[in-house]
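1. Provide a 3D model corresponding to the input given below.
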Amino acid sequence: MSNPLLKLSKKSRLGIAIGISLCFFLVEVSVGFYSKSLALIADAFHVLFDLLSFSLALSALIISERESSKYPSLSFGWQRAQLLGSFFNGVFQLALGFSIFLLSIERFIAIEEIQNPKLVLIVACAGLGSNIVSGSLLGVHEHSHGANAGDLDLELLKKTWCSHEHAHTRDDITKHHHDLGTKAVLIHVLGDAFNNIGVIIAAAIIWKTHFKARFYADPAASMGIGLMLILTALKLVWQGGKILLQSAPLGVDVADVRFDLENVPGVVSVHELHVWRLNEDKACASAHIVIADASLEQFQGIAKIINECLHAYGIHSATIQPEVAASSYQSASDGNDSASLRRRIRGQTGCELHCGSDCEDKSCCG
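-> Sure, this is the predicted structure:
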């Protein structure tokens, strides 16, 4: 039986999630200030960060559907809009988490009586339901239905050139991405549910018990929410910061990639190899490839194999700069002594193409 949520577009699901989050933020923050419940106010601001995250995702989706010509100054950098927003979202969330944690400590010192704990309980229960609905909406993945007939034979490629044990197939990467996406949504929903359950328990204790210390349940719940905000914010900042610093994709070792590329027939050596993530989904690479044969036809064949090899690592956007081996090494290629040529060229660190001494200290090969 097909999932009815699949009939909704991603924009529609995000729009519904934004509407739900906005409504419950307004309700929770209003009731929180009315009842003087710090736990409910803390949960309301957690919902606010969910709202900001959903809004960023929707904005990035809308931008991605527009013509790239409308953003000429951004080139492909606009694809990092959601990532950049998530990074700053994490920074602000970290600050809020520490603020709530400190306010909770203050509440332990100067206790505040909670007004109408029954209303707080009702709102917290409704908030728990809204989190489950939002998680269900955003946890839906639209899976592809197999590769086209003209797709690259990546399994054959792995057996031939990309033979290193860490090379991945496209199916592995797609499955890994979907698994991570589902896991992330599940963890997010469980985290929100933990916050709501904490508020529910605190409100129930204050409502149903009569000992004076019952009001400590509210700052205890808010302290738990503050810690949750801090932990999730640290993860956002760490992961977003690594991608913004152009780290290699998860599970990809640049040394492995270099090893495979240098074993492509016709490649003498590889230098200035860079592999980085553009965002959470896309990876890029650039490399200088030294070849012995300067013919265009030969290089086109090598470039095709290199691109297929990079595809096996989940890298689908690459810039390859060909360099012909220096004439002083050409004699080594005579007599089928390609192994000797490889050893001699790989010992060199400079580029075969020079643009002048003035920019050597600023070049990637410098």
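2. When you work out contacts or count neighbours from here on, use the C-alpha atoms and nothing else.
-> Noted.
3. now the helices for the stretch 101-250 of the chain?
-> With DSSP state H, counting those that start in this stretch as the definition, the stretch 101-250 of the chain shows helices at residue ranges 117-138, 154-160, 170-208, 217-244.
4. need those in TSV with distance to residue 40, can you?
-> As requested, these are arranged in TSV below (distance: least, CA to CA, whole Å):
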stretch	distance to residue 40
helix 117-138	7
helix 154-160	52
helix 170-208	6
helix 217-244	8
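5. now, of those helices, which is deepest in the fold?
-> Scoring the helices of the stretch 101-250 of the chain by mean neighbour count under mean count of other CA atoms under 10 Å gives helix 217-244 as the most buried, with a mean of 21.
6. you'd agree residue 112 is up against residue 36?
-> Yes - under the criterion of CA atoms under 8 Å, residue 112 makes contact with residue 36 at 7.3 Å.
7. Look at those two and report which has more neighbours.
-> Set residue 112 next to residue 36 and count neighbours by other CA atoms under 10 Å: residue 36 wins out with 19 against 16.
8. Now do the contacts for the closest residue to that one other than its chain neighbours.
-> Among residues not flanking residue 36 along the chain, residue 114 sits closest, at 5.5 Å (CA to CA, 6 or more residues apart in numbering). Counting by CA atoms under 8 Å, 6 or more residues apart in numbering, residue 114 touches 35-37, 206, 215.
9. for those, which one is nearest residue 132?
-> Nearest to residue 132 among the contacts of residue 114 is residue 37, at 22.7 Å by CA to CA.
10. How about that closest one, nearest residue that isn't a chain neighbour?
-> In space, residue 37 is closest to residue 114, 5.9 Å off (CA to CA, 6+ apart).
11. what's the distance between that neighbour and residue 69?
-> Distance, residue 114 to residue 69, using CA to CA, to the nearest Å: 56 Å.
12. quick check: longest strand of this structure.
-> strand 267-277 (DSSP state E).
13. Which SSE is immediately downstream of that strand?
-> strand 283-291 (DSSP states H and E).
14. Let's compare: structure for the following, please.
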Amino acid sequence: MAHDHTHGHMAADGRRLRLAIAVVALGLVAQAVGAVLSGSLALLADSGHMASDLIGLVVALVATVVAARPASGRQTYGYRRVEVFAALVNGLLLLAVAGSVAVSAVGRLLDPATHEVLGVPMLVVGVVGGATNVVALLVLRGGASHSINMRGAYLEVLGDLLGSVAVVVASVVVLTTGFAQADSIGSLVITAMIVPRAWALLREAVRVLFGSAPGDIDLDDVRSHIAGTPGVVSAHDVHAWQITSGATVFSAHVVVERDVFCDMKVDETLDALDRCLAAHFEVEHATFQLEPADHAEHERSTHV
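-> As a prediction, this is how the structure comes out:
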């Protein structure tokens, strides 16, 4: 059932991504043409950001298709971790765009006389770009809660929407005051909005790739819950990691009373442990090694 549920999510995510790609591609064409006509760096920055959005969405779509492939004897968890690599690529793209825009903006601020900005086309195209971003966000919103890959795509488009808002504000300032530097300042604002989201996405992707315990799981709390299970004495060699965002895997050596083995309560104890982790920690897959108290004396102490 969990396998079918996961593939249902992936199929829906694929449809969302295809529609979002079409919408963002239209917005990119409009913004690129507008940037050339208006001479706006903020609009060019937003076009570059939207181009990275489009690339990121395509990467996310490819990742979704690959992640849907079934597990095999070698890829025992399937290909779901490819979503994490896609999120890593998205984060790096965002940082690259932000750095390029920041350098250009500073250059224009230092030498503003060499660049003319036309406020009207800048305003019109900024509004059009913002509208396409809103549509794409609505399309992607349903998948952002359960997949790091979809969250990366969603954050790409959200950052571009905020960029479009900055373009509109800058164009209004240029039109009403003639202060052309507002365009460069607007592009720096876009950069400032991109970097924190890109960094957060990269940090989450790296955490999953390093096999770190999920941030919302306290292993001491897990041990406490396990120890509260009838027949359980303690737990050691406790590990928790994620295949991809939302797919937590857990393993532990669980020391139990000898009565558990003598009274044939192994199945009952395993079921209780599975229910405990699923209910309190939303663990997708758990593996327990039940052992008597003196067994730990024969094991190498190499894990937490």
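15. Whichever helix in structure 2 runs longest packs against which elements?
-> Assignment by DSSP state H gives helix 2-38 as the longest helix of structure 2. For helix 2-38 of structure 2, the packing partners by 3 or more CA pairs under 8 Å, 6 or more residues apart in numbering; DSSP states H and E come out as helix 41-67, helix 119-140.
16. so which of those helices gets nearest residue 281 of structure 2?
-> helix 41-67 (23.8 Å).
17. So which bit of structure 1 is that closest one matched to?
-> Mapping helix 41-67 of structure 2 onto structure 1 (TM-score structural alignment) gives residues 38-64.
18. residue in structure 2 matching the residue nearest to residue 36 of structure 1?
-> So residue 114 of structure 1 corresponds to residue 116, using TM-score structural alignment.
19. ok, that match to residue 145 of structure 2 distance?
-> 43 Å.
20. before we move on, what about residue 260 of structure 2?
-> Separation of residue 260 of structure 2 from residue 145 of structure 2 (CA to CA): 40 Å.
21. Same check on residue 56 of structure 2?
-> Residue 56 of structure 2 sits 18 Å away from residue 145 of structure 2, going by CA to CA.
22. ditto for residue 49 of structure 2
-> As defined by CA to CA, residue 49 of structure 2 lies at a distance of 23 Å from residue 145 of structure 2.
23. Verify the stated contact: residue 235 of structure 2 with residue 251.
-> No - if you go by CA under 8 Å, residue 235 of structure 2 and residue 251 don't touch, sitting 10.2 Å apart.
24. Looking at these two, which is more packed in?
-> The residue with more neighbours, out of residue 235 of structure 2 and residue 251, is residue 235; 22 against 16, by other CA under 10 Å.
25. quick one, what contacts the counterpart of that one in structure 1?
-> The alignment partner of residue 235 of structure 2 in structure 1, by TM-score structural alignment, is residue 270. Residue 270 of structure 1 is in contact with 258, 261-262, 287-290, 346, counting by CA under 8 Å, 6+ apart.
26. swap the cut-off to 10 Å and go again
-> Going by CA atoms under 10 Å, 6 or more residues apart in numbering, residue 270 of structure 1 touches 258-259, 261-263, 287-291, 321-323, 345-346, 349.
27. ok, residue 79 of structure 2 - how many residues close by?
-> Residue 79 of structure 2 is flanked by 20 other residues according to other CA under 10 Å.
28. how big's the offset between stretch 181-193 of structure 1 and structure 2?
-> Here the mean offset of stretch 181-193 of structure 1 against structure 2 after fitting is 7.5 Å, by mean CA distance after the TM-score superposition for structure 1.
29. any common contacting residues for residue 235 and residue 251 of structure 2?
-> 288-289.
30. quick one: secondary structure of the aligned residue in structure 1 for residue 265 of structure 2?
-> Taking TM-score structural alignment, residue 265 of structure 2 has residue 298 as its aligned residue in structure 1. Of the three states, residue 298 of structure 1 takes helix according to DSSP: H, G, I helix; E, B strand; the rest coil.
31. any idea how far residue 310 of structure 1 is from residue 298 of structure 1?
-> From residue 298 of structure 1 across to residue 310 of structure 1, the span is 19 Å (CA to CA).
32. Neighbour count for the two, which is higher?
-> residue 310 (25 against 13).
33. residues contacting that one?
-> Per CA under 10 Å, 6+ apart, neighbours of residue 310 of structure 1: 154, 162, 167-168, 257, 260-261, 275, 283-285, 304, 316-318.
34. Could you rerun that using 7 Å?
-> For residue 310 of structure 1, the contact set (CA atoms under 7 Å, 6 or more residues apart in numbering) comprises residue 316.
35. before we move on, what about residue 54 of structure 2?
-> 21, 24-25.
36. so what's the residue nearest the centre of structure 2 closest to, chain neighbours aside?
-> Nearest to the mean C-alpha position of structure 2, counting by CA atoms, centre = their mean, stands residue 148 at 3.3 Å. Leaving out its chain neighbours, the residue that sits closest to residue 148 of structure 2 by CA to CA, 6+ apart is residue 245, at 5.2 Å.
37. what residue of structure 2 takes the place of residue 241 of structure 1?
-> Taking TM-score structural alignment, residue 241 of structure 1 has residue 206 as its aligned residue in structure 2.
38. how far away is that match from residue 219 of structure 2?
-> For residue 206 of structure 2, the distance to residue 219 of structure 2 equals 20 Å [CA to CA].
39. now do residue 244 of structure 2
-> Distance, residue 244 of structure 2 to residue 219 of structure 2, by CA to CA: 19 Å.
40. The two - which one has more neighbours?
-> Each of residue 244 of structure 2 and residue 219 has its neighbours counted (other CA under 10 Å); residue 244 has more, 23 against 15.
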